[in-house]
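Student: Sequence isn't available, so here's the structure alone:
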């Protein structure tokens, strides 16, 4: 296992500088901007998450490298524009880690994870209070990144509200609210009001995210797991149908449902 090597990072920074060099650089890299690169940054973060979910360490090494490249790319563009460089990014996160870990780098006592989390959130709140206020946004909810996946952002907003007491006491009222929102969605679907149905569907998902929070679940991870389950079952269903000499396009829904149930039963038989 290799030890940290600053020359490797220097090499990566030099490669990016060359790619962005107007004299002999890469035409594709040269035409990129923060906005055009941002989707790739998000995609790479999800690929890191996927490698972790698959426990694929070789893939994780590669995906972490791809994610690091995104940081280097953004920092290089910022440096070219005279804003900041990679060194400034590294210094800023180092300062932040020291500031947010006073129990390690200072004299604060925090000998269990809950105390650490409490200190972290208090320090973050102080940092937010020192920033200019967001127009029209409650100080309690300010700073929850708009670019987060919607379910994750919903949970973060709800957590912020819960800190000041705006929360249901337990899971049962959340379940009742889900039933209420589902009924309102059904009413709008029956009424044929597409715009109102869209709004009610959003309300329904927001409360579902709140239930995940009360269950101490990550709704994004729960949905990713459901996606993986669907892929596995659909693939097994297709395998079953093909074993009968048919193609999915030649199979009616009833036959597919039977194969789907058989795929589910095969999961239960696994050791």
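Tutor: That came in fine, so what should we check first? These numbers come from a predicted model, not from an experiment. Numbering: from 1, shown residues only.
Student: from here on, contacts and neighbour counts on C-alpha atoms
Tutor: Noted.
Student: neighbours around residue 15, how many?
Tutor: Residues near residue 15, counting by other C-alpha atoms under 10 Å, number 14.
Student: show me what contacts it?
Tutor: Residues near residue 15 by C-alpha atoms under 8 Å, 6 or more residues apart in numbering: none.
Student: Could you say which helix or strand holds it?
Tutor: If you go by DSSP states H and E, residue 15 is part of helix 6-19.
Student: Distance of the nearest residue to residue 218 once chain neighbours are set aside relative to residue 183?
Tutor: On the basis of C-alpha to C-alpha, 6 or more residues apart in numbering, the spatially nearest residue to residue 218 that is not a chain neighbour turns out to be residue 212, at 6.4 Å. Between residue 212 and residue 183 the distance is 20 Å, computed by C-alpha to C-alpha, to the nearest Å.
Student: neighbour count winner among the two?
Tutor: In terms of neighbours (other C-alpha under 10 Å), residue 212 is the more surrounded of residue 212 and residue 183; the figures are 18 against 14.
Student: That one and residue 247: what is the separation?
Tutor: Using C-alpha to C-alpha, residue 212 is found at 38 Å from residue 247.
Student: wait, residue 145 sits on residue 153?
Tutor: Yes. If you go by C-alpha atoms under 8 Å, residue 145 and residue 153 touch, sitting 7.3 Å apart.
Student: In this structure, what residue spans correspond to helices?
Tutor: Along the chain, the segments classed as helices by DSSP state H run 6-19, 27-30, 34-53, 57-80, 86-100, 102-105, 113-130, 150-163, 171-191, 194-214, 219-243, 253-268.
Student: any chance of those in a markdown table, plus distance to residue 139?
Tutor: What follows is these, written out as a markdown table (distance: least, C-alpha to C-alpha, whole Å):
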| stretch | distance to residue 139 |
| --- | --- |
| helix 6-19 | 38 |
| helix 27-30 | 39 |
| helix 34-53 | 27 |
| helix 57-80 | 29 |
| helix 86-100 | 20 |
| helix 102-105 | 24 |
| helix 113-130 | 8 |
| helix 150-163 | 10 |
| helix 171-191 | 25 |
| helix 194-214 | 21 |
| helix 219-243 | 25 |
| helix 253-268 | 48 |
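Student: And here is the other one:
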């Protein structure tokens, strides 16, 4: 592997050498320097793929948050933080002579070319739906080629590390591609009602079993995700939206009660519910005025 470390740590010439590099080369050199056993950063040197993985996931969520807020300045910063995670993992792999950043970039470029035959080849795809069908067909062929023992499942490649809601959607979509799916919304709603009743039965037991309660609640959530999929709604985005809505209204509730001198912990549910309804009404009125 080529040595991309800048010379003489902490020196003026070192900084000048970094500044003379193209941005991506500069970032790679900075990370190599941070991981250098000779004068690098003690914290960075202690990290591994496993310890960095949670930060990678967190940064991806912060990118999504900046997009949802429409803050392009934050988006630039968060994309940089996410890119740093890729560079960090690639640097650790380079130290093990496994692969480097260039290999990562080359592999994903080749993948994009391979999966876009309508752009880089002779295939036809004039609609986004056709592109997605072609994409999934190519991915399925890739998974089959990578299978070690020759066994292939429609569910291969759905990462276990995904957030549970997102993984549920992906599992359901994969099953649907081989026709394991309802063709209408009505039976999905019936399934939700069925799962809710099964949860109620378990809850009504004299001594509900924690594992069975978890199973029944999980089944209910999985069925709700299925409804979101059939309605073409991203359940993760829907829940984020509701989380934000709850936070706005609860903060308004807090502000109203504390402004009146109330101790929030002692205000009581009735007073809090009344303040909640006022916050909800004020928000709805504002939305109606903005829409008119």
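Tutor: Nice, I can see it. Note that the structure is a prediction, hence the values are computed from the model and not measured.
Student: okay, residue 145 and residue 153 of structure 1: which has more neighbours?
Tutor: Of the pair residue 145 of structure 1 and residue 153, residue 153 is the one with more neighbours under other C-alpha under 10 Å, namely 17 against 12.
Student: Counterpart of residue 261 of structure 2 over in structure 1?
Tutor: In the superposition onto structure 1, residue 261 of structure 2 corresponds to residue 245 when matched by TM-score structural alignment.
Student: how close does its match sit to residue 234 of structure 1?
Tutor: Taking C-alpha to C-alpha, one finds residue 245 of structure 1 at 17 Å from residue 234 of structure 1.
Student: Can you get me a residue count around the residue mapped onto residue 154 of structure 2 from structure 1?
Tutor: Matched across to structure 1, residue 154 of structure 2 falls on residue 140, judged by TM-score structural alignment. For residue 140 of structure 1, the tally of surrounding residues (other C-alpha under 10 Å) stands at 17.
Student: Would you confirm that residue 140 of structure 1 contacts residue 161?
Tutor: Yes. Taking contacts as C-alpha under 8 Å, residue 140 of structure 1 lies within contact range of residue 161: 6.9 Å.
Student: related to what we said a few turns ago, please name the nearest non-neighbouring residue to the match of residue 154 of structure 2.
Tutor: The spatially closest residue to residue 140 of structure 1, leaving aside those adjacent along the chain, is residue 160, at 6.2 Å (C-alpha to C-alpha, 6+ apart).
Student: That neighbour maps to what in structure 2?
Tutor: Matched by TM-score structural alignment, residue 160 of structure 1 corresponds to residue 174 in structure 2.
Student: Quick one: map residue 127 of structure 1 onto structure 2.
Tutor: Across the two structures, residue 127 of structure 1 finds its equivalent in residue 142 of structure 2, going by TM-score structural alignment.
Student: just residue 66 of structure 1 next, same as before
Tutor: Looks like residue 66 of structure 1 aligns to residue 81 there (TM-score structural alignment).
Student: Quick check: its match touching residue 58?
Tutor: No. With contacts defined as C-alpha under 8 Å, residue 81 of structure 2 does not count as touching residue 58, sitting 9.9 Å away.
Student: So those two - more neighbours on which side?
Tutor: In terms of neighbours (other C-alpha under 10 Å), residue 81 is the more surrounded of residue 81 of structure 2 and residue 58; the figures are 19 against 13.
Student: Could you find the closest non-adjacent residue to that one?
Tutor: For residue 81 of structure 2, ignoring the flanking residues on the chain, the nearest one in space by C-alpha to C-alpha, 6+ apart is residue 59 at 6.4 Å.
Student: Just give me the neighbour total for the one you found.
Tutor: Other residues near residue 59 of structure 2 come to 20 when the count uses other C-alpha under 10 Å.
Student: likewise residue 130 of structure 1?
Tutor: Using other C-alpha under 10 Å as the criterion, residue 130 of structure 1 is surrounded by 9 other residues.
Student: go on, residue 241 of structure 2?
Tutor: The burial metric for residue 241 of structure 2, expressed as a neighbour count using other C-alpha under 10 Å, is 13.
Student: Just tell me the aligned range of stretch 39-54 of structure 2 in structure 1.
Tutor: On structure 1, the counterpart of stretch 39-54 of structure 2 by TM-score structural alignment is residues 24-39.
Student: which residues are contacting that stretch?
Tutor: By C-alpha under 8 Å, 6+ apart, stretch 24-39 of structure 1 touches 18, 19, 20, 21, 22, 70, 74, 77.
Student: Any idea how far apart the tips of that stretch sit?
Tutor: Taking C-alpha to C-alpha as the measure, stretch 24-39 of structure 1 stretches 26 Å from start to finish.
Student: quick one: buried residues of it?
Tutor: Going by neighbour count (16 or more other C-alpha atoms under 10 Å), the buried part of stretch 24-39 of structure 1 is residue 29.
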